[in-house]
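Engineer: Sequence first, predicted model second:
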Amino acid sequence: MYSIRTYNAIAQRGLDVFKEDYEINRSDYPDAILLRSYNLHDEEIPSSVQAIARAGAGVNNIPIERLTEDGVVVFNTPGANANAVKELLLMSLIATSRHLVNAVNWTKTLIGEGEAIPKLVEAGKKQFVGTEISGKKLGVIGVGQIGVLVANDAQGLGMEVMAYDPFISVNAAWQLSRNVKRAENIEEVFQTCDYITIHVPLTDKTNGMLNIETFNIMKDNVYIFNFSRGELVNEDDLEIALQERKIAGYVTDFPTERILTMKNALVLPHLGASTTEAEENCAYMAAKQIKDYLETGNIQNSVNLPNLSMPYFGNKRLTIIHKNIPNMVGQITAYLANHGMNIANMVNGSRGSIAYTMIDIDEDISIQVQNELKNQILQIHGVIKVRVI
């Protein structure tokens, strides 16, 4: 029996993954945690926890470094909410170009004007003359799960699309429309595009990547869309660029006190993944990853351990999380050989300073032998956690 603890409201489609041999929120010592945006940094996480899955992409609410040291696998769900973010972005792109929000707000001021409303509308609508996106040029910076969808659908709406991503995956490259032009460098996007949308992770290198220097080489009256992370844009420089009309509009899903006061900034209340479908997809994907790890040791979409899988045929499987240092695998396999255990299959991978090894053994060993095996391997310098499945 496995025990799962949940935080936040988890979509039922995700909970339905845990049926036989699972209990939810019935134990103080869960095997895994499933959550959305709940902040775990100040929580005491039981030593029983083997895995934590975030039903979403961002993992800033999870103490990854501490969990890695304890041998806890952390998962996220990249791509599960991609369509929701794409639709919100394309809607925002069109709404901004047509000054939709300002137009709606102005129209509401006509309440009480009665029969005069039609004439007032005809006279006032001139201030909301917009532009069509068809034929305009969209620059997509970062062609991952979301960027690919945005680029393809914008091209389908008649836009000329240019994409930039020096680290594009093979899978993303296959999905990207051949009509999307590849930018040789990011400056080409800045210099030529009427609209720019950014879809990159927040790192030391990308923090504040949109700033006064990049704004200065952009076309005048460019529209910028940031549905990735607020910190990608330097707020001081953004305010100046908006005031000087270098940037015609800035749309973001990450409100701050300062951006809320900026003219020509459209700020949404973090709605990117706020659809029923996205919440269900994220919950289902996160639950499946937890279930697969607990039952087979396979890892997919981990943010702190290598993604690693091996067909599971029901043999006894040994999983070891250990430091990525020389001779770790050699010591483990030597121990098994010395105790007469034959290795049927094995796989190993690393991610930075951490590594993960799975070994299938032919013998059907008893619980007592399993415990002795775990305890002995834990004595090897550099081993963090051992499981027998």
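Structural biologist: Structure received.
Engineer: can we go C-alpha only for contacts and neighbour counts from here?
Structural biologist: Fine.
Engineer: What distance do you get for the residue nearest the centre of the chain to residue 282?
Structural biologist: What sits nearest the mean C-alpha location of the chain, by C-alpha atoms, centre = their mean, is residue 57, with 2.3 Å. Shown here: residue 57 relative to residue 282, a distance of 9 Å by C-alpha to C-alpha, to the nearest Å.
Engineer: what touches both of those two?
Structural biologist: Taking C-alpha atoms under 8 Å, 6 or more residues apart in numbering as the contact rule, residue 57 and residue 282 both touch residue 77.
Engineer: try this one next to it:
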Amino acid sequence: MKILVTELMWEDGIDELKRKGYTVDYDMELSRKREELLSLLPEYDALIVRNETKVDTEFLEAAKKTQVIGRLGVGLDNIDLQGARERNIPVISARNANATSVAEYVMAAMLDASRPLSDADEDVRQGNWDRKFFTGYELNKRTLGLVGMGEISHRVAKRAKAFGMNVVGFDPFVAPFDHVVQETGIRQFEKLEDLLKASDFISVHVPLTKSTKHLINRDNFPLMKPHAYVINSARGGIIHEPDLVEAVKSKQLAGAYLDVLEKEPVEKDSPLAQVKSIRLSPHIAGLTIEAQSRTAMLIAEEVDSVLNGSQSLCRVN
């Protein structure tokens, strides 16, 4: 059987598939070569993608032999799940494989905001020694607001609590006795507005859907504390980016850490790139060596299971 990998996949997973006897064709840039990709699809029994490959109607119609699609990650907004279901093509995701890495990214963002060591290093190398300017603040006793309370938020909350932070959350789909609340002591809010008012840091952990698109926008930026930071490691489009730029410029909030954008990669003349207190990273929150290996191995194992007629615990459709 043949498997096509259209984006970055750690070698552990590719080697595992080959060890199991599959022919694996791997081109980490194939998602950006649409016509070539569509022409290749009819040959393959399984497809492995990330977030850049658009698995739409055109894609699914071309994938005539495909028995399973593996998603190297958990976001699914690039995949037509209904279309795959209608064609009886299981879609599997790397459930929780990168959750720890994303949680640590959120902690790194908060630590960078409170103690900007890279800025201090740059300033010292320019001959300065401004100890007062680089006096930071502690995370201890600060409030972290989690928008969405799934597995990643659970892990963020545990780490934030270890720093002595207060943790609050908003998620209309989480009940008071669910594990993320009971095991971490998160204080739940019934309204997003109340969380935004209470938080020193707001970290977004929801999927991109019709109801979450531009969830954070000009209507609720004024509710935030002027020293607050927004952190988005979920999906671009949840935060309305032009509104964010204006809010930071007008000092309605201190800044933001954006790992995901509506349009990736960011354009050089993007207003986001012109505001220093909006920190950008290239969609790497879940990309650590350990998470890459776990993700690749999980998808390799689950794709193999489906191709051999077994059910996958990671199936999402």
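Structural biologist: Structure's in. What do you need? Just so it is clear, the model here is predicted, and its values are computed rather than measured.
Engineer: still on that earlier bit, residue 77 is in contact with the residue nearest to the centre of structure 1, correct?
Structural biologist: Yes: with contact defined as C-alpha atoms under 8 Å, residue 57 of structure 1 and residue 77 form a contacting pair (5.3 Å).
Engineer: Report the buried residues of the helix ranked longest in structure 2.
Structural biologist: Secondary structure of structure 2 read by DSSP state H shows that its longest helix is helix 289-307. Neighbour counts over helix 289-307 of structure 2 (16 or more other C-alpha atoms under 10 Å) mark 291-300, 302-304, 306 as buried.
Engineer: Then stretch 190-199 of structure 2?
Structural biologist: Of the residues in stretch 190-199 of structure 2, 192, 194, 195, 196, 197, 198, 199 count as buried by neighbour count, 16+ other C-alpha under 10 Å.
Engineer: for the spatially closest residue to residue 69 of structure 1 that is not a sequence neighbour, helix, strand, or coil?
Structural biologist: Distances taken as C-alpha to C-alpha, 6 or more residues apart in numbering place residue 384 nearest to residue 69 of structure 1, at 7.4 Å, with adjacent residues excluded. Assigned by DSSP: H, G, I helix; E, B strand; the rest coil, the conformation of residue 384 of structure 1 is strand.
Engineer: so what corresponds to residue 384 of structure 1 in structure 2?
Structural biologist: Matched to structure 2 by TM-score structural alignment, residue 384 of structure 1 sits unpaired.
Engineer: Contacts only, for residue 384 of structure 1.
Structural biologist: Residues counted as contacts of residue 384 of structure 1 (C-alpha under 8 Å, 6+ apart) are 69, 70, 71, 320, 321, 322, 323, 378.
Engineer: try residue 306 of structure 2
Structural biologist: 67, 68, 312 are the contacts of residue 306 of structure 2 under C-alpha under 8 Å, 6+ apart.
Engineer: Now do the helices for the stretch 51-200 of structure 2: every range, in order, please.
Structural biologist: Here the stretch 51-200 of structure 2 has its helices, by DSSP state H, counting those that start in this stretch, at 57-62, 81-86, 99-114, 117-125, 151-162, 179-182, 192-198.
Engineer: which other residues reach the last one?
Structural biologist: Helix 192-198 of structure 2 has contacts (C-alpha under 8 Å, 6+ apart) with 143, 145, 147, 168, 169, 170, 189, 202, 220, 223, 224, 225.
Engineer: after it comes which helix or strand?
Structural biologist: Per DSSP states H and E, helix 192-198 of structure 2 leads on to strand 201-204 as the next helix or strand towards the C-terminus.
Engineer: Tell me how far residue 141 of structure 2 lies from residue 46 of structure 2.
Structural biologist: Distance of residue 141 of structure 2 to residue 46 of structure 2, computed by C-alpha to C-alpha: 49 Å.
Engineer: These two: which is more packed in?
Structural biologist: Neighbour count, other C-alpha atoms under 10 Å: between residue 141 of structure 2 and residue 46, residue 46 has more, with 24 against 13.
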